[in-house]
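Chemist: Model the following, please.
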Amino acid sequence: MMIDSHAHMEMPEFDADRKDVIARAKEAGVDAIVTIGTDLDDCFKAVEIAASFDSVYAAVGIHPHEVKKIDAQTYDQMQELAARPKVVAYGEIGLDFFKNRSPREVQIRRFGEQLELAKDLNLPIIIHDREAHRETMDLLSSWKGSRRGVIHCFSGDYAMARKCLDLGFYISIPGTVTFAKADKLRDVVSRVPAESLLVETDAPFLTPEPFRGKRNESAYVKYTAMRVAEIKGIPFEVLAEITARNACEIFKIEL
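Modeler: Okay, the predicted model is just below:
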């Protein structure tokens, strides 16, 4: 059993062969995919895809790149979407100070607002953090919500991972763990208990070895899980089952 805890099946990269991509994931042993909306239109699309495929679930939220577009109606629409069947989380939300496609002060304000919305909706959160570790941890530490959720595509060091675990979050490991220069991430994987890990593709991005350079897809989460199992010194099947069970627990998925 495996779960791809973070993909973007709603993105146009999959418009030509989405059904085939989902079928290949199933053939590879991926029992569920969580597809993650990043703006309002993609959130609608993610929910529609989840409704159309038994193995797909959805998360809805406004990505930090897109928060500059939030208007008076956005959160009302997000609340409506969050109530749809098979919506299992609110996200991905957070901060991205690497590309700064939305102004930093806007990102921080909207992140706080979306944390409060997730609390009101009683949904776990999926956090995007890129080059904004301190600010992300400050906001999560001061937030009065349940702190149920996932740090997606983890890019910090073990000290940060330890703080995330202490706050109650899972750490999600992407395909970058297979890259030659990903020693910091592999150190995190070696030290974080398997019971606190998820695996993800972030498809169509971050394709793991041996397919690096090609479009990523959920079937390839197997290669991430294999590398994580190798680092932790446990059988692949055991690691796959533990991380799938973790995803089922946080997202309330029944398989």
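
Chemist: from here on, contacts and neighbour counts on C-alpha atoms
Modeler: OK.

Chemist: Now do the helices in the stretch 1-150 of the chain.
Modeler: Listed in chain order, the helices of the stretch 1-150 of the chain (DSSP state H, counting those that start in this stretch) span 18-27, 40-52, 74-82, 104-121, 133-142.

Chemist: Tell me which of those helices sits nearest to Asp4.
Modeler: Closest approach to Asp4 among the helices of the stretch 1-150 of the chain (CA to CA): helix 18-27, 9.0 Å.

Chemist: Which residues outside the closest one are in contact with it?
Modeler: Met9, Phe14, Asp31, Ala32, Glu217, Ser218, Ala219, Tyr220 (CA atoms under 8 Å, 6 or more residues apart in numbering).

Chemist: Tell me how far the closest residue to Asp96 other than its chain neighbours lies from Gly156.
Modeler: Sequence neighbours aside, Arg130 is the residue nearest to Asp96 in space, at 4.7 Å (criterion: CA to CA, 6 or more residues apart in numbering). Applying CA to CA, to the nearest Å, the value for Arg130 to Gly156 is 9 Å.

Chemist: before we move on, what about Leu140?
Modeler: Separation of Leu140 from Gly156 (CA to CA) stands at 15 Å.

Chemist: Next up, the contacts around the closest residue in space to Phe44 that isn't next to it in sequence.
Modeler: Distance criterion CA to CA, 6+ apart; nearest residue to Phe44, sequence neighbours excluded, is Leu81 at 7.1 Å. Residues in contact with Leu81, defined by CA under 8 Å, 6+ apart, are Cys43, Phe44, Val47, Val60, Val87.

Chemist: Sequence B follows; please return its structure for comparison with A:
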Amino acid sequence: MGNHQKRREPPPPPLPLTPLIDAHTHLDACGAHDAADVRAIMDRAQAAGVLAAVTIADDLDAARWAAEAATWDPRVYAAVALHPTRADTLTDDARSALEQLASTERVVAVGETGMDLYWPGKLDGCADPSAQRESFAWHIDLAKRTGKPLMIHNRDADTEVLDVLRAEGAPETVIFHCFSSGPEMARTCVAAGWVLSLSGTVSFRNARDLREAAALIPPGQLLVETDAPFLTPHPYRGAPNEPYCLPYTVRALAEVVGRPAELLAEQSSDTARRVYGL
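Modeler: A predicted model of the protein is given here:
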């Protein structure tokens, strides 16, 4: 019991590493409710060298919250979409609301959308693959119409995601958030000019294929993210994640790819600014 409780404590602040931009986080799920909460999270992040974060929506309420939260603190930006598992909530009203939110200045991407074939049959109320495909296609069109990057959630669905992108035609900028596939998928994405965002999973001991894939990503196509409060990097896996933890992931990634963490920080931040138009 004692070990379990200890593991659930937040990780200690890392040695600062800057400049970093958290390309994908969920500030609402990190416990933020209002402007003061958002500022507190970003103050902790800035103390660790994380200068900005993109907070992500996975349902309509979260999309409205994210867009508003991005106006509370200049270090925060937003992305809006319906998560693939909630694809069957894409009603006409939801489409209208997402179109309006996606057109606002502080919303810098359409996401997270895509395909998730892990949860159907395991999670009550999870959208089936056909509903996911329809929603994904609509979000692709929204990204094209707004001129904003498309942020993809892909879980156990490499073939299906690629099929939809080919059928619909990919937007100018495509980001695979929390890229977790192997080297073959990495090569396909890199060749297409897409951007791959790596999270704490790259530090997990069982992520051999992902580490091999990480070494194939050129600096100009690499982002780093926390996906907080999820995917806390080793050795704090299972503890609550937050943007301030990003240096742990970047240092783990530096060991994987054999480049200095400071260089990765600079390169990934440059890529984030260019991709998101920060």
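
Chemist: hang on, the earlier thing: spatially, which two of the contacts of helix 18-27 of structure 1 are the most separated?
Modeler: Based on CA to CA, the longest span within the contacts of helix 18-27 of structure 1 runs between Phe14 and Asp31 and measures 18.8 Å.

Chemist: Pro124 of structure 1 maps to what in structure 2?
Modeler: Taking TM-score structural alignment for the superposition, Pro124 of structure 1 sits opposite Pro149 in structure 2.

Chemist: separation between its match and Val275 of structure 2?
Modeler: For Pro149 of structure 2, the distance to Val275 of structure 2 - CA to CA - is 7 Å.

Chemist: same thing with Leu51 of structure 2?
Modeler: Leu51 of structure 2 is 16 Å from Val275 of structure 2, by CA to CA.

Chemist: the more surrounded of Pro149 and Val275 of structure 2?
Modeler: Pro149 (24 against 21; other CA atoms under 10 Å).

Chemist: in terms of contact, does the more buried one touch Gly277 like I think?
Modeler: No. Contact criterion CA atoms under 8 Å: Pro149 of structure 2 and Gly277 do not qualify, at 9.6 Å.

Chemist: any shared contact partners between these two?
Modeler: With contacts taken as CA under 8 Å, 6+ apart, Pro149 of structure 2 and Gly277 have Val108 as neighbours in common.

Chemist: mean shift between the strand ranked longest in structure 2 and structure 1?
Modeler: Longest strand in structure 2 by number of residues (criterion: DSSP state E): strand 107-116. Strand 107-116 of structure 2, aligned to structure 1 and superposed, deviates on average by 0.5 Å (mean CA distance after the TM-score superposition for structure 1).

Chemist: give me the stretch of structure 1 that that strand matches.
Modeler: Going by TM-score structural alignment: strand 107-116 of structure 2 matches residues 87-96.

Chemist: And the matching stretch, what's buried?
Modeler: When neighbours are counted by 16 or more other CA atoms under 10 Å, the buried residues of stretch 87-96 of structure 1 are found to be Val87, Val88, Ala89, Tyr90, Gly91, Glu92, Ile93, Gly94, Leu95, Asp96.

Chemist: Same list (these) but as JSON lines, adding distance to Lys184 of structure 1.
Modeler: JSON lines is the format used below for the buried residues of stretch 87-96 of structure 1 (distance: CA to CA, whole Å):
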{"residue": "Val87", "distance to Lys184 of structure 1": "33"}
{"residue": "Val88", "distance to Lys184 of structure 1": "30"}
{"residue": "Ala89", "distance to Lys184 of structure 1": "28"}
{"residue": "Tyr90", "distance to Lys184 of structure 1": "28"}
{"residue": "Gly91", "distance to Lys184 of structure 1": "25"}
{"residue": "Glu92", "distance to Lys184 of structure 1": "23"}
{"residue": "Ile93", "distance to Lys184 of structure 1": "24"}
{"residue": "Gly94", "distance to Lys184 of structure 1": "22"}
{"residue": "Leu95", "distance to Lys184 of structure 1": "21"}
{"residue": "Asp96", "distance to Lys184 of structure 1": "20"}
